[in-house]
Every structure is written in structure tokens, then in C-alpha cells.
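Student: Sequence and predicted structure, then a few things I'm wondering about:
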Amino acid sequence: MSSTHDLKTTWQDRLAAQWTTVKPLAIMLVIGLIAGPLISNYVGWQVTRGSADRQSNASAVDQQAMICSAQAKLENGDPGALDWSARRELAEKHAVMPGRTTADSGVVNACINKLMAT
């Protein structure tokens, strides 16, 4: 009976010794799994949905403003010489993209800026 008791103690002692070796690694793993995403998001290594939407929208507006300014330059050879209201009307006319009935205000403003730069 004492030999069974000794084997159980030995098995428990070995498991306890292994756990004391593995425990710091397990704690570090848990801390890394929790802190890793928080730190990488704070540093900016993750792309959140909001930032992706903003980047996508800014890119679309820029592309549409380039189309608008190219069309406006074809209609008026020197749109930079126009006064502000005439340049705005020209931009509003050409900022309406196919399939839409009205122009996006962001596209109009970006188109005006591009026309002023010429």
C-alpha cells in the first residue's frame, strides 16, 4: 500500500515540477494574447474598418475629382482664370458621375481645388 502511495506522490511531484517550468511561459502567452492586439492597434499596425472606409472614400473622391477637372478643362481651356462662382458652377456640372442625379459635395470641392491649381 505504501508503494502505491509513493507512486502517486512521485507522479504528483513530477507534474508539479513540470508546471513550475511551464507556468511562466503560459503566463507570458496569455499576456501576449491579450496585450498584443491592443498594442498593435494603438501603434497603428492594424487597419480598422473606419480607417479603411475613410481611405477608400478619399481615394474615390480624388479619382472622381480628377475626372471632373479633366472634363472641365476640356470645356474651358483655362478654368483657373474663372472667378470662384463660375469655377464652382463648372465643377458642379462635371462632378455629377454617371448613374447619379446630383454631385457629391466632396467631389465638387476637390474638383474646384484641382481647377484652381491649374
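Tutor: Thanks, I have the structure now.

Student: going forward, measure contacts and count neighbours with C-alpha atoms only.
Tutor: Noted.

Student: Could I get the contacting residues of Ser69?
Tutor: Ser69 is in contact with Ala91, His94, Cys111, Ile112, Lys114, Leu115, counting by CA atoms under 8 Å, 6 or more residues apart in numbering.

Student: May I have the secondary structure class of Trp45?
Tutor: In three-state terms, and counting by DSSP: H, G, I helix; E, B strand; the rest coil, Trp45 is coil.

Student: Check it against this one:
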Amino acid sequence: MTTMLDRKTSWQDRLAYQWGVLKPFALVLALGLVAGPLISNYMGWQVTSGAANRENHAVAVRQQAMVCDAMARSDTPNASTLDWGARRSLAEKFAVMPGRQEAESGVAMACSEMLARP
């Protein structure tokens, strides 16, 4: 059985034949390159930079609040018995991290919530 490539043909005919053979693979590759990232993003397999930054900030706030909680409890052991305002001022006092002039509001709030627990 002879194929189109066996005969003496022009380069345009050979190219058209090869394109006919490779066209389904090229279309599937193009579809995968377009649909793959969309599907993986929908499935949650990708992490955007904004989500990563928010998560990193939340972890940093949580760690700083834990340090604030430990320092405040060493100063005032019965911190959970204080009213909200006193806990908040105690948290703001110990939430100031080294090298900063004032406490970050998220750290002070998280520390205050931790101080409310017995």
C-alpha cells in the first residue's frame, strides 16, 4: 500500500499531509494549554499571590499575638478576669513588636481575644 509520502510530490503536499496527521494532536495540546490552568484554578490546585500574602499575614499576626499573650500573662496572670477595655489596653501595651513604634491593630485584637480565654 502506498501513502501520499511515497509518491513524488511537492513539499506543499507533503506538508499538508503531515499537518493532517498532526492536526488532532496540535488541537488537543492547544485545548489543554488553555483549559488546564482554568480547571486547576477552579479545583483549587493553584494559589494566587494575593491569597498567599493574606495567609502569610494571618500567620504572622497569629504568631505575634501568641508572643503578646505570653508576655501579658506573665505581667498580669489573671488577664481573663479583666474587662474588655483593660484587656485591650494590656494587649496594646505588649503587642508592640521590637523595632516598631506602635502595635499593629490586628495583633492587638488577636492578643486581646487570646487574653479573654482562661
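Tutor: Perfect, I can see it now. Because the structure is predicted, anything quoted here is derived from the model rather than measured.

Student: For the contacts of Ser69 of structure 1, work out which two are farthest apart.
Tutor: By the measure CA to CA, His94 and Lys114 form the most distant pair in the contacts of Ser69 of structure 1, at 12.7 Å.

Student: Which one's more surrounded, the two?
Tutor: His94 (22 against 19; other CA atoms under 10 Å).

Student: what do we get in structure 1 for Glu113 of structure 2?
Tutor: Mapped onto structure 1 by TM-score structural alignment, Glu113 of structure 2 lines up with Asn113.

Student: Would you enumerate the residues in contact with that match?
Tutor: Neighbouring residues of Asn113 of structure 1 by CA under 8 Å, 6+ apart: there are none.

Student: quick revisit: filter the contacts of Ser69 of structure 1 down to just the ones in strands.
Tutor: Among these, no member falls in strands (criterion: DSSP state E).

Student: Take these and lay them out in JSON lines including distance to Ser40 of structure 1.
Tutor: Converted to JSON lines, these look like this (distance: CA to CA, whole Å):
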{"residue": "Ala91", "distance to Ser40 of structure 1": "42"}
{"residue": "His94", "distance to Ser40 of structure 1": "42"}
{"residue": "Cys111", "distance to Ser40 of structure 1": "36"}
{"residue": "Ile112", "distance to Ser40 of structure 1": "38"}
{"residue": "Lys114", "distance to Ser40 of structure 1": "36"}
{"residue": "Leu115", "distance to Ser40 of structure 1": "40"}
